[in-house]
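Novice: next one to model:
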Amino acid sequence: MSNIDFNFRELEIFSRVVELESFSKASQAVFLAQASVSERIRTLEQKIGTRLLDRMGRKVVPTSAGELLYKHAIILLDMKETAALEMESFLGLEQGEISMGASTVPGEYILPEVISQFSRKHKKVSVNLAIADSNEIKTRVLAGEFELGIVGSKSRDAKLIYQELWKDELVVAIPQKHPWSKRKSISIEDLGKEPFIMREKGSGTLEILESYLNDLPGDGIHTLNVSARFGSSTAVKEGVRSGLGLSIISSRAIKTEVRAGLLKSLKIKGISMSRNFYLIRNRLRIASPSCKAMLDFLLTSKA
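Specialist: Model (predicted):
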């Protein structure tokens, strides 16, 4: 067996660089950042043990070893494409897949309907949606695990592109039989006297709540009498219903419970707590066609 090894993705990237005579043009063709293409070529050269490409002015040309590899690469890639197309035809598979992540409120209460609408228009594209807190979604978009993310707060990372999607309002959630059930609003001082269920660290809801309360006179977020911290809006709602405490939560998350008479929403006097949900993507990653279709759909959708 040969000690030299490589994979189809490396051959594809290498072939596009040879054919287009440019790292930047090849990066667009394979939907990767130019830096990633350069890194893949360096890895391939290390595996083979020799230089495969040379820069000649503005052009990139293969070395003698590169020409030999390219001759075999185009044959192997053509065989792979033929096999894939024949298998797809045999199995009747639809093409295209998008991996995306969302924080809990958009992931649980907005995106299921939006993705359903998208799928009716793009029947050959499947969507893989993961739900986690906003910080984890940002981290996984930056790591390349997700092509797109939807979060409830911004960070200062210059590698992320943020595009505004939908508005959201935060309200105080209380049980329907709570003594405040006849009220429409309460003071922050009153809220501080009640047990309070907080979202976990990394939550976009928590970040927005902290920013609002810390702008008020007094102890800010420490005004609240925290009885528990939960990792999802669903858990928070169940905690409120069971009498564990009150909470501040997205109005979208409790819409069904309010209509059913299980919970009631109140506002805090003198504060209008609203936020945006943002579509995020990695600035260094070129969007695939399927990703571009989802991106355009999300930016024009109403939710």
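
Novice: for the rest of this, base every contact and every neighbour count on C-alpha atoms.
Specialist: Will do.

Novice: tell me which residue of this protein is furthest from the middle?
Specialist: Ranked by distance from the centre of the chain (Cα atoms, centre = their mean), the top residue is Ser64, with 42.9 Å.

Novice: any idea how far it is from Ile186?
Specialist: In this structure, Ser64 and Ile186 are separated by 77 Å, where distance is defined by Cα to Cα, to the nearest Å.

Novice: go through the helix or strand encompassing Arg229 and flag the buried ones.
Specialist: Assigned by DSSP states H and E, Arg229 belongs to strand 225-230. Of the residues in strand 225-230, those buried under the neighbour-count criterion (16 or more other Cα atoms under 10 Å) are 225-226.

Novice: one more sequence to fold, the one below, so I can look at both together:
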Amino acid sequence: MPTLPFTLRQLEVFASLAETRSFRVSADNLGISQASVSNQLKVLEEQLGTRLFDRKPGLRPLLTADGQAFHEDLRAFERAAAALASHRRSMADSKDQPLRFRLLVGQGMFDGYVRTKLDGFLAGHPRIELDFETVPPSSSILKTIESGRYDFAMFNLRADLPYPPQLRRLALLPGGIYGHRKFAKGLRLPLSPEQINLLPFVLPQAGSRPERELLQSIDRHGIRPRKVVGHSQYYDVMAAMLERGVAVASFSEAILPRAMRQDVIKLMPVEDWNLLLYSKPADSDPHQQAVEKFLIDSLLLDPDFPCLKTFVKAGK
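Specialist: All right, here's what the predicted structure looks like:
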């Protein structure tokens, strides 16, 4: 077995940089500092003996020819690693061997609906371990799924964005510009784009893909925020700003904690959201089927989960 001239963390940093072409955005997505991203890449290049990115002040980093080749090989490496990892589960027939699944779930869905029911599921399935990672809504999740690192992914994606056929559409969720009801005092709902543009906005991280996608989407409805009072990658921080009446935001209603919906209302409809599910292909694995059923039921059977339309039958 050859000694590999890199660590898995270095590969994760490289893959993020190749996707975002931004040290800052990659650092935010990975939860580390920009200096750490730069250092991980530097060490990786030194260990490989080649430059993977062209980096010039004021410009986004670009993959070199060697970097592009390494990126292609990394995709093959990730597919092979996922195939090797699948043997562990398929051979885990011992009653003492836990079955571990890795899941990627939207932040709001996990905190508001999945986490609250997790104890019951685990008590009923003692051999199953669930390893959750949470993310804000973004089309970048689609590329993350392609890496093969996750057994399941469940997240919201705006209905104007395409998604690949391996994802199941579970439901259509209401979306809009949400804010404290004080912003509509004395006005007729829905507010007009001109009225919305005058309100203070909180947006996703500045310069991030979620922010770019959101601004492009609401621009089609004539919404161009004139006053931005904050940026955050955390939905709960943004929701708290709405509850305090200091900002408005473009959201899926499902992200709003149920306790806030008395004071935080839809000021104007914009794009609705698709609720999507990815399940790694398996040959009728009853444990995987149980996890999938739990994910679907934890949302669609909850009377507080807002749906305009469902496309699957929950509870079956």
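
Novice: in the second structure, what stretch matches the strand holding Arg229 of the first structure?
Specialist: For strand 225-230 of the first structure, the aligned range in the second structure is residues 227-232, judged by TM-score structural alignment.

Novice: which residues does that stretch contact?
Specialist: If you take Cα atoms under 8 Å, 6 or more residues apart in numbering as the criterion, stretch 227-232 of the second structure is touched by 197-206, 238, 247.

Novice: please check those and keep the buried ones.
Specialist: For these, a neighbour count by 16+ other Cα under 10 Å gives the buried set as 197, 199-205, 238, 247.

Novice: can you flag which of those residues belong to helices?
Specialist: Among these, the members falling in helices are 197, 238 (criterion: DSSP state H).

Novice: could I get the buried ones among the contacts of stretch 227-232 of the second structure as CSV with distance to Leu170 of the second structure?
Specialist: Formatted as CSV, the entries for these read as follows, by distance: Cα to Cα, whole Å:
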residue, distance to Leu170 of the second structure
Asn197, 32
Leu199, 33
Pro200, 33
Phe201, 30
Val202, 28
Leu203, 26
Pro204, 25
Gln205, 28
Met238, 25
Ala247, 30
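
Novice: nearest to Val43 of the second structure among the buried ones among the contacts of stretch 227-232 of the second structure?
Specialist: Closest approach between those and Val43 of the second structure, by Cα to Cα: Gln205, at 27.7 Å.

Novice: my read is that that closest one contacts Gln233, right?
Specialist: Yes. Here Gln205 of the second structure lies in contact with Gln233, judged by Cα atoms under 8 Å, at a distance of 5.4 Å.

Novice: now the helices for the first structure?
Specialist: For the first structure, the helices defined by DSSP H cover 8-20, 23-29, 34-48, 64-91, 104-109, 111-121, 134-142, 188-191, 204-213, 233-242, 255-259, 289-300.

Novice: kindly reformat these as JSON lines containing distance to Lys182 of the first structure.
Specialist: Conversion of these to JSON lines gives the following (distance: least, Cα to Cα, whole Å):
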{"stretch": "helix 8-20", "distance to Lys182 of the first structure": "63"}
{"stretch": "helix 23-29", "distance to Lys182 of the first structure": "59"}
{"stretch": "helix 34-48", "distance to Lys182 of the first structure": "59"}
{"stretch": "helix 64-91", "distance to Lys182 of the first structure": "60"}
{"stretch": "helix 104-109", "distance to Lys182 of the first structure": "27"}
{"stretch": "helix 111-121", "distance to Lys182 of the first structure": "33"}
{"stretch": "helix 134-142", "distance to Lys182 of the first structure": "34"}
{"stretch": "helix 188-191", "distance to Lys182 of the first structure": "15"}
{"stretch": "helix 204-213", "distance to Lys182 of the first structure": "24"}
{"stretch": "helix 233-242", "distance to Lys182 of the first structure": "17"}
{"stretch": "helix 255-259", "distance to Lys182 of the first structure": "14"}
{"stretch": "helix 289-300", "distance to Lys182 of the first structure": "38"}
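
Novice: between the ones you listed, which one is nearest to Arg275 of the first structure?
Specialist: Where those are weighed against each other on Cα to Cα, the nearest is helix 204-213, at 7.3 Å.

Novice: what sits up against the longest strand along the first structure?
Specialist: Counting residues, the longest strand in the first structure under DSSP state E turns out to be strand 160-175. Residues outside strand 160-175 of the first structure that contact it (Cα under 8 Å, 6+ apart): 142, 154, 181, 237, 240-241, 243, 245-252, 254, 262-268, 273-283, 298-299, 302-303.
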